[in-house]
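Asker: Sequence isn't available, so here's the structure alone:
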């Protein structure tokens, strides 16, 4: 049981070290990247190895403490290590690889924005718009239906997309006071 607990503590230490130092230790495992190509590059990260070793050690130690045979303890350790390793791979991929496409000017249409630099009647200014929790700073031109210039600090409505970096905007309706 002591051997399994030592493995569990060593795995936790490696996991803690990988959390504190980040990806610094992952450089030592770059030679193993080809082995996990079918599984993805996150399989041999220090966080995954640390969590798998810790789960193996503690799972096997707990089962052995229940007076199970050594082989059963090993099988429980392998099951625990594999399960927690797979969970760590999934969480690592979730954190590192954001599958969502970055927002574009097309997705900004219909959102409210804030004028950062004045938008003249015949030129461009800049606006800030939040799309899907991400901030976009875009060039802005007045919508054809609204020829009056906009000052910095005004709230506007994004009405169209001109290019990947430019949108058309119109002032928000203001209630009569």
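Answerer: The structure has been received and is ready for your questions. Just so you know, these numbers come straight off a predicted model, no measurement behind them.

Asker: For the rest of this, base every contact and every neighbour count on C-alpha atoms.
Answerer: Fine.

Asker: wait, isn't residue 166 in contact with residue 136?
Answerer: No: using CA atoms under 8 Å as the test, residue 166 is too far from residue 136 to be in contact (10.6 Å).

Asker: Do a quick rundown of the strands in this protein.
Answerer: Listed in chain order, the strands found in the chain under DSSP state E are 112-117, 124-131, 134-142, 155-163, 166-171.

Asker: from those strands, which stretch is densest packed?
Answerer: Mean neighbour count (mean count of other CA atoms under 10 Å) peaks for strand 166-171 among the strands of the chain, with a mean of 24.

Asker: just the angle between that strand and strand 155-163, please?
Answerer: If you take axes from the mean of the first three to the mean of the last three CA atoms, to 10 degrees, strand 166-171 sits at 150 degrees to strand 155-163.

Asker: And strand 166-171, what does it pack against?
Answerer: On a contact count with 3 or more CA pairs under 8 Å, 6 or more residues apart in numbering; DSSP states H and E, strand 166-171 meets strand 134-142, strand 155-163.

Asker: Just list what the last one packs against, helices and strands only.
Answerer: Using 3+ CA pairs under 8 Å, 6+ apart as the contact test, the elements touching strand 155-163 are helix 105-108, strand 112-117, strand 166-171.

Asker: Not counting that strand itself, show me its contacts.
Answerer: Strand 155-163 has contacts (CA atoms under 8 Å, 6 or more residues apart in numbering) with 105-106, 108-115, 143, 167-172.

Asker: Got another one to weigh against that:
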């Protein structure tokens, strides 16, 4: 049987874990105020603090056999000692994750100058298909050209009138 003080600590830890789970599932409504070292609490810091306080306090209460007010206070102190660095790390990690630098999203303007190969012949007044590398990945696009270009010919993109079509010229 779990002692009542331990059960209370476990419920507090479970509440912290539940808050974190809801926050991770995208419940932006839980955002209290954004923290950037020194501001009010964020959802991540509250969840980290409650989780570490509750579970740390539960472990300490069981180890100490907390039945007296002094032992309960010691268990709560151990819970706080676990909770403060956990909340700080939660704030720092969530700040880092929100502000991680990323590359710009490629646009169709980035297609201009790309080189590739014809995978479906391009007729005189129609569309064929080409494969180019775009954003590091092979991409197949519809292609037009001033002159017919045969299967397997190497091309470069001179214009991108839409996200799925390009105007190309044959490489000599």
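Answerer: That came through, no problem. Everything numeric here is computed off the predicted structure, so don't read it as measured data.

Asker: picking up where we left off before, determine which of the strands of structure 1 approaches residue 97 of structure 1 most closely.
Answerer: If you check each of these against residue 97 of structure 1 by CA to CA, strand 134-142 wins as the nearest, at 16.0 Å.

Asker: All the helices of structure 1, residue numbers only.
Answerer: Applying DSSP state H to structure 1 gives helices spanning 2-21, 46-65, 70-96, 105-108.

Asker: so of these, which one's packed in deepest?
Answerer: Ranked by mean neighbour count, the helices of structure 1 are led by helix 46-65 with a mean of 25 (mean count of other CA under 10 Å).

Asker: Would you confirm that residue 15 of structure 2 contacts residue 51?
Answerer: Yes: in this structure, residue 15 of structure 2 is within contact of residue 51 by CA under 8 Å, at 7.0 Å.

Asker: how far away is the aligned residue in structure 1 for residue 96 of structure 2 from residue 39 of structure 1?
Answerer: Mapped onto structure 1 by TM-score structural alignment, residue 96 of structure 2 lines up with residue 90. Per CA to CA, to the nearest Å, residue 90 of structure 1 is found 11 Å from residue 39 of structure 1.

Asker: next one: residue 141 of structure 1
Answerer: Distance from residue 141 of structure 1 to residue 39 of structure 1, by CA to CA: 47 Å.

Asker: Identify the residue nearest the geometric centre of structure 2.
Answerer: residue 97 (6.8 Å; CA atoms, centre = their mean).

Asker: Any figure for the gap between that residue and residue 89 of structure 2?
Answerer: Distance of residue 97 of structure 2 to residue 89 of structure 2, given as CA to CA: 12 Å.

Asker: Ok, residue 71 of structure 2 next?
Answerer: Distance, residue 71 of structure 2 to residue 89 of structure 2, using CA to CA: 28 Å.

Asker: Could you do residue 121 of structure 2 as well?
Answerer: Counting by CA to CA, the gap from residue 121 of structure 2 to residue 89 of structure 2 is 57 Å.

Asker: Over to residue 153 of structure 2?
Answerer: 55 Å.

Asker: Show me what residue 132 of structure 1 aligns to in structure 2.
Answerer: Aligned partner of residue 132 of structure 1 by TM-score structural alignment: residue 135.

Asker: ok, and the closest non-adjacent residue to its match?
Answerer: Excluding its sequence neighbours, the residue lying closest to residue 135 of structure 2 (CA to CA, 6 or more residues apart in numbering) is residue 106, at 6.4 Å.

Asker: Can you tell me what that neighbour aligns to in structure 1?
Answerer: In structure 1, residue 106 of structure 2 lands on residue 103 (TM-score structural alignment).

Asker: list the contacts for its match?
Answerer: 131, 132, 134, 136.

Asker: Determine which two of those are furthest apart.
Answerer: So, the contacts of residue 103 of structure 1 by CA to CA: farthest apart are 132 and 136, at 10.2 Å.

Asker: mind giving me a markdown table with the helices and strands packed on strand 166-171 of structure 1 and columns for distance to residue 96 of structure 1?
Answerer: Below are those laid out as a markdown table (distance: least, CA to CA, whole Å):
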| stretch | distance to residue 96 of structure 1 |
| --- | --- |
| strand 134-142 | 17 |
| strand 155-163 | 29 |
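
Asker: check contacts around residue 100 of structure 1.
Answerer: Contacts of residue 100 of structure 1 (CA under 8 Å, 6+ apart): none.

Asker: One more: residue 43 of structure 1?
Answerer: 36, 49, 89.

Asker: From what I see, the last one and residue 48 are in contact.
Answerer: Yes: using CA under 8 Å, residue 89 of structure 1 and residue 48 qualify as a contacting pair, with a distance of 6.0 Å.

Asker: tell me how far the ends of stretch 136-154 of structure 1 are from each other?
Answerer: So stretch 136-154 of structure 1: terminal residues 16 Å apart, CA to CA.
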